[in-house]
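Participant: got a predicted structure plus its sequence, pasted below:
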Amino acid sequence: MKRFKRIFVVVIDSLGIGAMDNAAQYGDEGSDTLGHIDASVDHLLLPHLEKLGLGNLCALNHVKPVAEPMAYYGRLNEASVGKDTMTGHWEMMGLYITKPFKTFTDTGFPKELLEELEKRTGHKIVGNKSASGTEIMDELGEHQIATGDMIVYTSADSVLQICANEDTFGLQELYRCCEIARELTLKDEWKVGRVIARPYVGMKKGEFKRTANRHDYALKPFGTTALNLLKDKGLDVISVGKIFDIFDGEGLTEGNKSQSSVHGMEQTIEIAKRDFNGLCFVNLVDFDALWGHRRDPVGYGAELERFDEKLGELLPLIKDDDLLLITADHGNDPTFKGSDHTKERVPLLAYSPSYGNCKELKERNTFAVIGATVLDNFGLHKDKDMIGEPIEELL
C-alpha cells in the first residue's frame, strides 16, 4: 500500500553542503558550496528552508537551527564516479556510474574528433573552447554567417554545443550536424553527456539572439531507472526543467521546459494544484549555470532567496498524502578554484504535513535512496542492477 499519492523531488542543481571524504581525488578538498556562500554574503534570508531544518543540517551564519524542524533532514554521498549533472540524477534514480562523462573544459575537444566532425558534416569548425553561449555568439557569429563554419564550444559540463545562424545555416542542417556529433561522441574517449544544437538569429554582433529551437541530444540511461518502473506501472512521471534532457525522455509521461529556476518553481506550484498519482521530478539549473560556474556567490545567494520565496508558495499545497524531497546533484562552490563542479555531499530535506517529531536522518552513501524510497512508496521493487535502499523513516 502506498503511503503518499504524490511525491515531489526538487533538485537545487549544485547545492553541495561540504566536501565528500574522497573529494581530494577530484581536487575538491575543502569545497563547501552552501557554507562558503553563507560566509560570502551580508544576508541570506531563507525562512522556509530554515523551518524545514536546513540550519540543523549545516552550521551557517544566516540560517539558524530550529527546535522543531518541519522536515526530516540528512546528508547524502554520491556513490558513482564523477560529479556531473547526469551522474547525480541517474544515481538518484538507481544507476551506478563507474565511468564519468567526459568534460573538455580546459583543453577543448581533441583534434581527431574535430577533424572527423568536419569531414562528416562538410563544415569547418571555429571556437573549440569553454565559453558562455552569448559571448561566443558575439565573438564568432558574424564569421559564422559569412563562412558557413560551425561554432563548436563546451562548458564546465559534459557537453558539445554547436551554434549556427538559423536563417543562413538552416535549422535542419544544424540538427543534422548535431546528430553526427552525437554519433561520434558515443566513443568512450569522447563520450559527452549531451550534444546541444544552439540556433540563433540576427546578422551582426549585438543583435544576435538565441531561439527556442534548441535541441538536446542526450545519452539514454544505460539501464532501467526508477522512472521506467513508475511509468510501466501506469503512474504519472512528470518532469520540470532539465530532467527531460538528462534522461532523454526515458520513463517520463510529461515534460515541462523551464525558462529559469523561478519559472521551474512556478511550474511546480501549478502542478501541485493538480491531481496526479506518482512523481514530479524537478531540476532548477540556474544555481549551477548562472552562479556556480561563473563563481558568483552573491548571485547564488540571491537565487537561493528567490527559491525560498517560491518554496513558501509551494509548501501550503503539499497535502497530508504528499511528500516533498529537496536535494541536490553535486556541488559547485562559487568561491572555489576553477569553474568546475565540486565533489560534495548534498542535503536531503523530506517534508509532509503528516510528519511529526522530525529528526536527523543517518548519513547515506548514495543518492539512490531517493529513487528507492519513491519505488517503495508505490509498492515497487528496483531491478537487480539498480542500487539504493529506501529510507524507512520517511515511509
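Facilitator: Thanks, I have the structure now.
Participant: hey, let's count contacts and neighbours off CA atoms from now on
Facilitator: Will do.
Participant: quick one, strands of the stretch 201-350 of the chain?
Facilitator: Taking DSSP state E, counting those that start in this stretch, the strands of the stretch 201-350 of the chain run over residues 209-210, 215-218, 236-240, 254-256, 278-284, 322-327, 346-351.
Participant: now tabulate the ones you listed in CSV and tack on mean neighbour count and distance to Asn128.
Facilitator: Shown next, in CSV, are the strands of the stretch 201-350 of the chain (neighbours: other C-alpha atoms under 10 Å; distance: least, C-alpha to C-alpha, whole Å):
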stretch, mean neighbour count, distance to Asn128
strand 209-210, 17, 19
strand 215-218, 20, 19
strand 236-240, 23, 31
strand 254-256, 16, 31
strand 278-284, 25, 27
strand 322-327, 22, 34
strand 346-351, 26, 32
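Participant: let's bring in a second one:
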Amino acid sequence: MINRVTLIVLDSVGIGALPDADEYGDVNSNTLGNIIKKIGSLNIPNLRKLGIGNINGVDYLESASDPIGAFGKSLEKSKGKDTTTGHWEIGGIILEEPFPTYPNGFPKSIMDKFEEMIGRKTIGNKPASGTEIIKELGNEHVRTGYPIVYTSADSVFQIAAHEDIIPLSELYGMCEKARGFLQGENGVGRVIARPFVGKGGEYVRTSHRHDYSLKPIHETFLDIIKESGMEVKAVGKIVDIYSGAGITESVHTESNMDGVNKTLEYMQEDFRGLIFTNLVDFDMKYGHRNNVAGYANALEEFDKRLPEIFDNMSDKEVLIITADHGCDPTTDSTDHSREYIPILVYGENIKPTNIGVRDSFSDIGATVLELLNLKSMRNGNSFYDIIRTK
C-alpha cells in the first residue's frame, strides 16, 4: 500500500519537440537535448540511474544499463505551452482552447479599465523579457510611479514595480484587481506580480513574485486527494497555479534548492497524501533568459540532491519527477516551447520499466490517484499496472 507520493515538476525541462511543435514555432526545440549538445556533456548521474536516458527518443544522453526507476514521456493534449496549461493537464484538466495571448500588447479597453481600477497610468504594454523591460522602463517607472505592464508569448498579464515605489501589498492588490476582471475571452492564464529593487541601470527582480491563476475549471486530482481526508502539501508556485484549490498546506520558495529543502522538510513529516513541488528556476532564471550554462548547472545541482530525496523516502512512498513544458535556452526565442515531458517514477514498490509514450500529462495525475487507492478523475489513464511490482 502506498501512503504518499512526492511529485516534483522540473519547470520547463522538456525533452524534445512534440509532433505539433511546428504550429507553435518550436519544431527544433529540445530543452534537455540542446543543452547537452551545446555544452558537450551534463553530469546528472542520478537522473540517469532513474532512467532519463532510457526514455524513447532521448538518444542524446547515455542510457542506464540497469535503471532503478520506471521511465517514459508524455504528449500534451491541451492546446498551449504555458505553466498553467501543463500543470492543469497533470491534474486532469484538458484545455480545448488555449488561454488568450496578446502579441501586440493588451487592447485599449483592457488597459483603460485597469488604469481606472488602480488610479494610475501604466507604461509598457507589450511582449517583453522581464529583465529587459525593467532595464528599459525602470527609470521611468521610478520617476512617475506608473507600474510596468507587459506580457509574453504565454498567456500572462505581468505587472512590474519597484518595491520602494509601489509597496508589495499595493502591487498584489493591483494584481487581484486585474485577475478579477480578466475573465472569459480575456481570461489570461496568470496575472503575475513582478517586484524588483535596485537603482537605475542595476534593477533586479526579487523573490516576492506572486502568481494569480484562474480557478481550475473542474475537479482535479488535488481535490480528490483532499476530499479523501489526505494531505496535499504544495511547494513553490503550485498553490498559485491551482489558485489554492485542493491544497491543504503550502509554502513558497526562493530558489530551486530552497524548494528541495522544503520538499525534504515535508517528506520528514508523517502524513498520507501528496507533496507537490515546482522548481521554477529552470524556467524563470535560465530558460527565459537563454542562459544555457546556468540551466545546465541548475540541472546538475538538482541531480546532486536526489540521494537526499531517496534517503527520505519510506518504503510506502513513491517519487515522480516530470515537467510542464519546455523552454529551450539554445533557441532565439525566450519563450516556452511545445515539448514532450519526461516521467520518472521511483520507489520500493515500483518496477523499473519503460512506460512508453503517454497520451496526456493527465496520466500522471491518474497514476497518483491509483497509487493512493482513490477514485479516478475524468481525464487520464493510470500506468500503475505497468510499474507495480505485484
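Facilitator: Received, thanks. In this text, all values refer to a predicted model and were calculated from it rather than measured experimentally.
Participant: TM-score for these two?
Facilitator: Overlay of the two chains. TM-score (TM-score structural alignment, normalised by the length of the second structure): 0.92; 386 aligned residues with a C-alpha RMSD of 2.2 Å.
Participant: about what we covered before: same list, the strands of the stretch 201-350 of the first structure, but as TSV with distance to Thr33 of the first structure please.
Facilitator: Supplementary listing: the strands of the stretch 201-350 of the first structure in TSV, determined by distance: least, C-alpha to C-alpha, whole Å:
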stretch	distance to Thr33 of the first structure
strand 209-210	30
strand 215-218	27
strand 236-240	24
strand 254-256	28
strand 278-284	16
strand 322-327	13
strand 346-351	10
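Participant: helix or strand for the most far-flung residue of the second structure relative to its centre, which one?
Facilitator: In the second structure, the residue that sits farthest from the middle, by C-alpha atoms, centre = their mean, is Arg143; the gap is 34.3 Å. When secondary structure is defined by DSSP states H and E, Arg143 of the second structure falls within helix 130-144.
Participant: show me what that helix is packed up against.
Facilitator: On a contact count with 3 or more C-alpha pairs under 8 Å, 6 or more residues apart in numbering; DSSP states H and E, helix 130-144 of the second structure meets strand 123-127, strand 148-151, strand 156-162.
Participant: after superposition, how close is the shortest one to the first structure?
Facilitator: After superposition onto the first structure, the average distance of strand 148-151 of the second structure to its aligned residues comes to 1.7 Å, using mean C-alpha distance after the TM-score superposition for the first structure.
Participant: other SSEs contacting that strand?
Facilitator: Under the contact criterion of 3+ C-alpha pairs under 8 Å, 6+ apart, strand 148-151 of the second structure touches strand 123-127, helix 130-144, strand 156-162.
Participant: point out the most buried one among the ones you listed.
Facilitator: For those, average neighbour numbers computed from mean count of other C-alpha atoms under 10 Å are highest in strand 156-162, which has a mean of 26.
Participant: quick one: buried residues of the helix or strand following that strand?
Facilitator: Elements were assigned by DSSP H and E; along the chain past strand 156-162 of the second structure, the next helix or strand is helix 168-181. For helix 168-181 of the second structure, a neighbour-count test (16 or more other C-alpha atoms under 10 Å) marks 168, 171-172, 174-176, 178-179 as buried.
Participant: same deal with stretch 26-44 of the first structure?
Facilitator: Going by neighbour count (16+ other C-alpha under 10 Å), the buried part of stretch 26-44 of the first structure is 28-38, 40-41, 44.
Participant: in the second structure, point out the residues matching it.
Facilitator: Per the alignment by TM-score structural alignment, stretch 26-44 of the first structure matches residues 24-42 in the second structure.
Participant: just give me how far that stretch sits from the chain centre.
Facilitator: Centre-to-centre, stretch 24-42 of the second structure and its host chain are 18 Å apart (C-alpha atoms, centre = their mean, to the nearest Å).
Participant: returning to that earlier point: and the helix holding Arg143 of the second structure, how far from the chain's centre?
Facilitator: Using C-alpha atoms, centre = their mean, the offset of helix 130-144 of the second structure from its chain centre is 26 Å.
Participant: give me the mean distance between it and the first structure.
Facilitator: Looks like 3.5 Å for helix 130-144 of the second structure (mean C-alpha distance after the TM-score superposition for the first structure).
Participant: if we can go back for a sec, Tyr73 of the first structure: which of the strands of the stretch 201-350 of the first structure is closest?
Facilitator: strand 346-351 (4.7 Å; C-alpha to C-alpha).
Participant: residue range for the closest one in the second structure?
Facilitator: Counting by TM-score structural alignment, strand 346-351 of the first structure sits on residues 341-346 of the second structure.
Participant: thinking again about what came up before, between the two ends of the match of stretch 26-44 of the first structure, how far is it?
Facilitator: One end of stretch 24-42 of the second structure to the other measures 28 Å (C-alpha to C-alpha, to the nearest Å).
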